[in-house]
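# Sequence unavailable; structure follows:
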């Protein structure tokens, strides 16, 4: 089999791989992009794009259900899940096809659909989806293969046709009772979505509370919001076994917080217990690339593995698993290799937003982290009930919280649970990036009435 040599090979067409392959080709590098499934990676196909499209439909259902509070009376409405799925699929297809068209029209870039594995340090074998095998080599190889759902070892799980974040997007009927294993981003977003579509929803979280990496008051605030929507949440809960009863329903044996075993019957189970890297099929041992104990690829601050010229970007390298981090990985690698810069991942901000309703926007450190680091800090908090804009549109659920340095008055971190929480958080992130202190924001002139205007009141809660 003839070997084709490239300057660069990118494995995985995710949010780092697509722009990197395109830019390398435009920079004059002969480049190959390998994708075993769809262009766009998890974000476009199974993550951000489809879920946020469906969440938008769920929010309309929620608003329609509380129209009387706003003085608008609607004579009934219904949830049309096939129509919701069709709309979601159209948005996904548009994004996917648009990216593929751009890639295929890029001079110097070959797009190969198939599964890649290492033969040696810089040589890959690609089993092509349309038949045959290609052998290719390159001086630079970039791995952007992402992650898939972690499937825990639970007795009987393989016998019940469980759902993942991918398969749940293809349902054509609303589950009667959706049981969710995992109380983090994926589980909470899907849980609220399907509750608003009409499902009974139960969430099982193995930790003592939801979102254990957030401060306790933030966790409790969001838990209260979800339980007010009649979502059942069990913390410190561990599933022992699944089975089907005579009626075809799923029966779960669960060890609850009280230490006793309880039985729960449901129609569907969503596994949202974490993510694992897609590294096994790559045969990275043939290239000498080191993995950590969970199978993630080890990289340095410049995203290079222990093998010179082989890089890992996005979720497959571990750390924060967000689309914007993967995209930033691409910009770091590209600028360093092509533009001669010296950027690295140290100290970069890691903002994120969970798209429950209301949203949770987060950036910087938590109060608990400030305490653990023994910093001299102060805390600013504000209930969304005290935000004028929130009151005017009846979106008063949630809170704002900021951690500041008591000496320098720099903002160290923020958590915003509220309508447009991600956008409010981004305002504070810009302040952090620009070194704007909280006392300046306290008296800053914001347009009225906006959510960001409430940052005045947030920092007035701090006594100097």
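Nice, I can see it. Not measured: the values here are computed from a predicted model.

# For the rest of this, base every contact and every neighbour count on C-alpha atoms.
OK.

# center of the chain - which residue?
The chain has residue 322 as the residue nearest its centroid, 5.0 Å off, counting by Cα atoms, centre = their mean.

# show me what contacts it?
By Cα atoms under 8 Å, 6 or more residues apart in numbering, the contact set of residue 322 is 314-315, 352.

# Sort out which of those residues are in helices and list them.
Judged by DSSP state H, helices contain none of the contacts of residue 322.

# let's bring in a second model and compare:
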């Protein structure tokens, strides 16, 4: 920090110290204002100019330093100067103080933030450059955040000072008038009869109704702005039109049909999307076959004779396809047509916020209109730009399921959930698997101990895990496919037969004409959604992988509820999507399941926590199943049983996690879990046992010591009887 910034910080600290030292926060209260109302009024009447100047100076200081009392100062402006002069003085002083706070924040912190968070600041600046004035006006009119936070936050952006001053002044005028007007009535209270006067009641009514009126006004202005240039149809073909037939689109359409809306679902490929056809269903079917192979190979664990696995990979893949075929009717057009959804095989692109142009798979084209449109087009595997990779005809989670021959040497790029699940599965089915991860551990979103446990299991299963390796090129050498990686400055050669790329996914927005709608995708390709899942237009929504931030089927279904309900009933009430309790499971062996905060996240956010652990090697059911390994780790606030986060690593981790997810969603603590009957012997008993571990760690030692003495007293064993007992005298009994 340079000398100028240091001096400014010390100066501000001194001013705040003086304010608090002289009990300024006690002076700027409604009670104090009313107590000195008459004496202040007399002095102001005699010194009008000085009073206005002094009042304005104090108001500027309070606002600029973000001190408490601005609302009382505004009421005082109305009480002592009336509506006209009070409004003028407060309006100018509040704008000046806010601008000073804006400049101070920019001077002190903006350069530092630009250096540390360059990408984040750049995204903020793009948004501010595009819609900054509108957002500032919204925050001023509808004070979702305290004004002092707005002053400081906007100072960190690239907004021009003149824009900030003008928008702030205009947007604060309505609210300033309401408070000043209320102050004029408060200044007239002389007796209890004044409290129910018409003017005073009107002032308070305005004070209470202002946020609602301002919210309506902001919504009206926003709609006028975003829909400017578009012509709204007089009639609509549908209440709800859904683009994409994956998990998010299917749930959206289902909800719309359930409430008897007219719904159309547009899907250009196969219903069910990635989850059914290339993701969850086929991968879990493959993992189950791999687990069966591992069980046969290690049957001695169960008292049986281990046998070599000689299964056919073709048979395994036929089973995978059979599983897809059996689940497929759940997501079929026939089922959804019976539910009342019109299913259309076509591609769609936006023409307007209410109209899409569709090209049917048979070549026909037409325009369809809907009051609300939901984009649920999912995502696709990300292919990194590595020289030579495309020439290797890489496998992804999309085309993997077309394999008929098992790769003898399979190279997998990526150590996240998808790469890890498939690496272990193929290794257990007999492939020589090399897994390359450029980071220093597998499953980087989990705690370090979880990554280490999975790494050890993978190596035991024969997976050659290469951490810290970055693939830099692919080529053919003497007819052999080769990947060249960089590891600690050294080039490493890895030969392979097939390469599977699992380094992430990218949202699928191609062909939607979002750019023509003024909707700019984010850096990861996802579309920018609001808290109600809407896009730029209040009647256009997105959910699922195309919206992010989670790429789970259950997250897509969760978002779909908000998109569908807000799309159909948003004119009455809008719901904000709730991500507070989002579970996920990685289906390796052992499974890794988590909900809420991990230890690393808690430390990064500065959240105080303590850890309670229970080893699944102590669970009777785990011992009976010869799966006695893994653990449960629960994070709670120090001394409290409220659940902050849970990690489960074990054979049935996904099922065990469900109880903790339910508890977190509904605010149930570990004491409630401990008091719930769990059937024996089950895996879910482990939830009760970890709650018992927490209870033992928080046992009231003082109370227990008193109880021990009480129970000893109840036995009637005083000191004499104890000495008698120690003498081992025989009991003679009655004679």
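That came in fine, so what should we check first? Because the structure is a prediction, the values reported are computed rather than measured.

# Quick check: chain neighbours aside, which residue is closest to the corresponding residue of the first structure for residue 379 of the second structure?
Per TM-score structural alignment, the equivalent position to residue 379 of the second structure in the first structure is residue 147. Closest residue to residue 147 of the first structure apart from its sequence neighbours, by Cα to Cα, 6 or more residues apart in numbering: residue 277 at 4.1 Å.

# Just give me the match in the second structure for the one you found.
Counting by TM-score structural alignment, residue 277 of the first structure corresponds to residue 507 in the second structure.

# Could I get the contacts of residue 322 of the first structure in TSV, plus columns for distance to residue 31 of the first structure and neighbour count?
Output for the contacts of residue 322 of the first structure, formatted as TSV (distance: Cα to Cα, whole Å; neighbours: other Cα atoms under 10 Å):
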residue	distance to residue 31 of the first structure	neighbour count
314	19	28
315	22	27
352	32	21
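
# Inside strands: which ones of those?
The members of the contacts of residue 322 of the first structure that map onto strands under DSSP state E are residue 352.

# what does the residue nearest to the centre of the first structure align to in the second structure?
Matched by TM-score structural alignment, residue 322 of the first structure corresponds to residue 552 in the second structure.

# List the buried residues of the helix ranked longest in the first structure.
Using DSSP H, we find that the single longest helix of the first structure is helix 81-104. By 16 or more other Cα atoms under 10 Å, the buried positions in helix 81-104 of the first structure come out as 81, 84-85, 88-89, 91-92, 95-96, 99-100, 103.

# Tell me the spacing between the residue nearest to the centre of the first structure and residue 41 of the first structure.
12 Å (Cα to Cα, to the nearest Å).

# So which other helices or strands are in contact with the helix ranked longest in the second structure?
The residue-count maximum for a helix in the second structure (DSSP H) belongs to helix 70-116. The contact analysis (3 or more Cα pairs under 8 Å, 6 or more residues apart in numbering; DSSP states H and E) places helix 70-116 of the second structure against helix 48-64, helix 147-155, helix 161-186.

# so it aligns onto which residues of the first structure?
Mapped onto the first structure using TM-score structural alignment, helix 70-116 of the second structure covers no residues at all.

# And the helix or strand following that helix, what's buried?
Next helix or strand after helix 70-116 of the second structure toward the C-terminus (DSSP states H and E): helix 118-141. Going by neighbour count (16+ other Cα under 10 Å), the buried part of helix 118-141 of the second structure is 121, 124-125, 128, 132-141.

# got a markdown table for these, with distance to residue 579 of the second structure too?
Below are the buried residues of helix 118-141 of the second structure laid out as a markdown table (distance: Cα to Cα, whole Å):
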| residue | distance to residue 579 of the second structure |
| --- | --- |
| 121 | 24 |
| 124 | 22 |
| 125 | 26 |
| 128 | 26 |
| 132 | 26 |
| 133 | 29 |
| 134 | 27 |
| 135 | 24 |
| 136 | 26 |
| 137 | 28 |
| 138 | 24 |
| 139 | 23 |
| 140 | 27 |
| 141 | 27 |
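
# got the end-to-end distance for stretch 175-190 of the first structure?
End-to-end span of stretch 175-190 of the first structure (Cα to Cα): 12 Å.

# how about residue 65 of the first structure, what's its partner in the second structure?
Residue 65 of the first structure maps onto residue 297 in the second structure, by TM-score structural alignment.

# any idea how far that match is from residue 629 of the second structure?
19 Å.

# before we move on, back to that, what is the longest helix of the first structure packed up against?
Judged by 3+ Cα pairs under 8 Å, 6+ apart, helix 81-104 of the first structure is in contact with helix 17-26, helix 41-45, helix 48-65, strand 109-120.

# Show the subsequent helix or strand relative to the last one.
Helices and strands here follow DSSP H and E; after strand 109-120 of the first structure, the next one along the chain is strand 123-128.

# Which part of the second structure matches that next one?
Per the alignment by TM-score structural alignment, strand 123-128 of the first structure matches residues 355-360 in the second structure.

# Just the residues contacting the matching stretch, thanks.
Contacts to stretch 355-360 of the second structure, defined as Cα under 8 Å, 6+ apart, come from residues 344-351, 365-370.

# one step back: which residues touch the residue nearest to residue 147 of the first structure?
By Cα under 8 Å, 6+ apart, the residues touching residue 277 of the first structure are 145-148, 294-296, 315-318.

# out of these, which are buried?
Neighbour counting over these (16+ other Cα under 10 Å) leaves 145-148, 295-296, 315-318 as the buried ones.

# Pipe the residues you listed into a markdown table and attach distance to residue 415 of the first structure per row.
Output for these, formatted as a markdown table (distance: Cα to Cα, whole Å):
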| residue | distance to residue 415 of the first structure |
| --- | --- |
| 145 | 30 |
| 146 | 27 |
| 147 | 26 |
| 148 | 28 |
| 295 | 31 |
| 296 | 28 |
| 315 | 23 |
| 316 | 27 |
| 317 | 26 |
| 318 | 23 |
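
# In strands, which of these fall?
147-148.

# tell me, stretch 15-24 of the second structure lands on which residues of the first structure?
Counting by TM-score structural alignment, stretch 15-24 of the second structure falls onto no part of the first structure.

# which of the residues in that stretch are buried?
For stretch 15-24 of the second structure, a neighbour-count test (16+ other Cα under 10 Å) marks 16, 19, 24 as buried.

# For the last one, give its distance to residue 151 of the second structure.
Separation of residue 24 of the second structure from residue 151 of the second structure (Cα to Cα) stands at 22 Å.

# and if you look at the first one?
Distance from residue 16 of the second structure to residue 151 of the second structure, counting by Cα to Cα: 17 Å.
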